[in-house]
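Enquirer: 3D, please:
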Amino acid sequence: MSDFQGLGKGLIIGGFIFIVIGLILLFSDKIPLLGKLPGDIAIKGKNWSFYFPLATSILLSILISLVLFVIRKLF
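Expert: Have a look, this model is predicted:
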């Protein structure tokens, strides 16, 4: 029976993470500085452009790691 309880908790946490990711994607244009941090690489040529959000990726990675750390400590 405890296997199902662990699976249930995992599904709830996974669903919560998907909801948070969905909300971030839904409101990403309203979040200030997201994708416009000083470490983001943007190169524009004559007929092309290249964009790599390096600083934004690092910031999101740190935030996700902190959230998962807190969730792991709670359970």
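Enquirer: can we go C-alpha only for contacts and neighbour counts from here?
Expert: Will do.
Enquirer: regarding this structure, what is its longest helix?
Expert: helix 2-26 (DSSP state H).
Enquirer: just how off-centre is the helix or strand just after it within its chain?
Expert: Next helix or strand after helix 2-26 toward the C-terminus (DSSP states H and E): strand 41-44. Distance, stretch centre to chain centre, for strand 41-44: 22 Å (CA atoms, centre = their mean, to the nearest Å).
Enquirer: packing partners of whichever helix or strand comes after strand 41-44?
Expert: With elements assigned by DSSP H and E, the helix or strand that comes after strand 41-44 is strand 49-52. For strand 49-52, the packing partners by 3 or more CA pairs under 8 Å, 6 or more residues apart in numbering; DSSP states H and E come out as strand 41-44.
Enquirer: another for comparison:
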Amino acid sequence: MTPQTGKMVIVVGLLIALAGIVIYFFHDKLHWIGRLPGDIRVERENFRFYFPLTTMIIFSVIITIIIRLINRLW
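Expert: Purely as a prediction, here's the structure:
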């Protein structure tokens, strides 16, 4: 292991802690997550299917931007 690996683990841990804090304090304002246009939701009597397609794409773009910013800083 190198010191670079240790730095990356610390940064990832801080990002996870920050996400947890945001969700804990602002959960009532984040109700739109998972209910965006393009998210697939099928509800029947005895069947429920949910596939958050648009939400996953947006999260993927945000995570990619964060990772690229972190890599540029190092």
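Enquirer: quick one: TM-score?
Expert: TM-score of the superposed chains, computed with TM-score structural alignment, normalised by the length of structure 2, equals 0.78; 73 aligned residues with a CA RMSD of 2.1 Å.
Enquirer: list the contacts of the longest helix of structure 1.
Expert: The contact list for helix 2-26 of structure 1, computed with CA atoms under 8 Å, 6 or more residues apart in numbering, is empty.
Enquirer: tell me the buried residues in it?
Expert: Within helix 2-26 of structure 1, no residue is scored as buried using 16 or more other CA atoms under 10 Å.
Enquirer: pull the distance from that helix to the chain's centre.
Expert: Distance, centroid of helix 2-26 of structure 1 to centroid of chain: 14 Å (CA atoms, centre = their mean).
Enquirer: again, but for stretch 57-74 of structure 1
Expert: On CA atoms, centre = their mean, the centre of stretch 57-74 of structure 1 falls 9 Å from the chain's centre.
Enquirer: after superposition, how close is that stretch to structure 2?
Expert: Average distance, stretch 57-74 of structure 1 versus aligned residues of structure 2 after superposition (mean CA distance after the TM-score superposition for structure 1): 0.5 Å.
Enquirer: got it, and stretch 4-11 of structure 1?
Expert: Looks like 2.5 Å for stretch 4-11 of structure 1 (mean CA distance after the TM-score superposition for structure 1).
Enquirer: mind checking the end-to-end distance for stretch 17-37 of structure 1?
Expert: 24 Å (CA to CA, to the nearest Å).
Enquirer: likewise for stretch 20-32 of structure 2?
Expert: 17 Å.
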